[in-house]
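Q: quick one: sequence plus predicted model below, questions after.
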Amino acid sequence: MDSQRKIETEARIRELRESVDALEAQLAEASNQEREQHEQHELIDQLDTYIDAVDTKVSGLKTFWQVLKQELGRRS
């Protein structure tokens, strides 16, 4: 019976090691996903900043266009 107990214990240890390995793999995957999400959020923030800069530039161009139209209208 002692031999049987040893075999069962070794089998249980293998199962536990497999479970730990699976959990570590899941943790690594979750960590990778979290990192990717963080990087995506940073890219979105950069895109927002760029869009704001473009919007400011377009607004300035619209103002310039209106002033130019007024000036050209006065000269005619």
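A: Okay, I see it.
Q: rest of the way, CA atoms for contacts and neighbours
A: OK.
Q: any chance you could map the strands in the protein?
A: Assigned by DSSP state E, the chain shows no strands.
Q: number of nearby residues for Tyr50?
A: By the criterion of other Cα atoms under 10 Å, Tyr50 has 12 neighbours.
Q: now Gln4
A: Neighbours of Gln4 under the rule other Cα under 10 Å: 9.
Q: if I look at it, how far off is Glu10?
A: Distance, Gln4 to Glu10, using Cα to Cα, to the nearest Å: 10 Å.
Q: next: Lys69.
A: For Lys69, the distance to Glu10 - Cα to Cα - is 87 Å.
Q: A further structure is provided below for comparison with the first:
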Amino acid sequence: METTQRQQTESRIRELRQAIEALEQELNKDDDAVKEHAMIDHLDQYIDAVDTKVSSLKAFWQSLKQEWKTR
């Protein structure tokens, strides 16, 4: 009877370890998702900055063309 109880205890410990490993994997997936969202947000900010620079360059180019035409 004692051997059976020990085997059951060991089996339960294995199950708990597997459950903990599964939870850790899920947590890592969540961390990766958070990192991906942060990267996407950063990319959006970068694209906005590039758009602003392009708009500024276009405005500068238009004013430069206008200045050349008046000379």
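A: Good, I have the coordinates. None of the values given here were measured: they were computed from a predicted structure.
Q: superposing both, give me the TM-score.
A: Once superposed, chain against chain, the TM-score is 0.90 (TM-score structural alignment, normalised by the length of the second structure); 71 aligned residues with a Cα RMSD of 1.0 Å.
Q: to which residue of the second structure is Lys6 of the first structure aligned?
A: Applying TM-score structural alignment, one finds that Lys6 of the first structure aligns to Glu2 in the second structure.
Q: from Arg35 of the first structure, how far out is Tyr47 of the first structure?
A: Actually, residue 47 of the first structure is Leu. It isn't Tyr. 18 Å.
Q: just Glu42 of the first structure next, same as before
A: Using Cα to Cα, which is the criterion applied here, Glu42 of the first structure is 11 Å from Arg35 of the first structure.
Q: where do the helices sit along the second structure?
A: Using DSSP state H, the helices of the second structure run over 2-70.
Q: nearest the geometric middle of it, what residue?
A: Glu36 (1.3 Å; Cα atoms, centre = their mean).
Q: so what corresponds to that one in the first structure?
A: Residue pairing (TM-score structural alignment): Glu36 of the second structure is matched to Gln40 of the first structure.
Q: same deal with Arg12 of the second structure?
A: So, by TM-score structural alignment, Arg12 of the second structure is matched to Leu16.
Q: how close does that match sit to Glu29 of the first structure?
A: Counting by Cα to Cα, the gap from Leu16 of the first structure to Glu29 of the first structure is 20 Å.
Q: then Ile51 of the first structure?
A: For Ile51 of the first structure, the distance to Glu29 of the first structure (Cα to Cα) stands at 33 Å.
Q: next one: Arg12 of the first structure
A: Using Cα to Cα, Arg12 of the first structure is found at 26 Å from Glu29 of the first structure.
Q: can you mark which positions in stretch 44-59 of the second structure are buried?
A: Buried residues in stretch 44-59 of the second structure, counted by 16 or more other Cα atoms under 10 Å: none are found.
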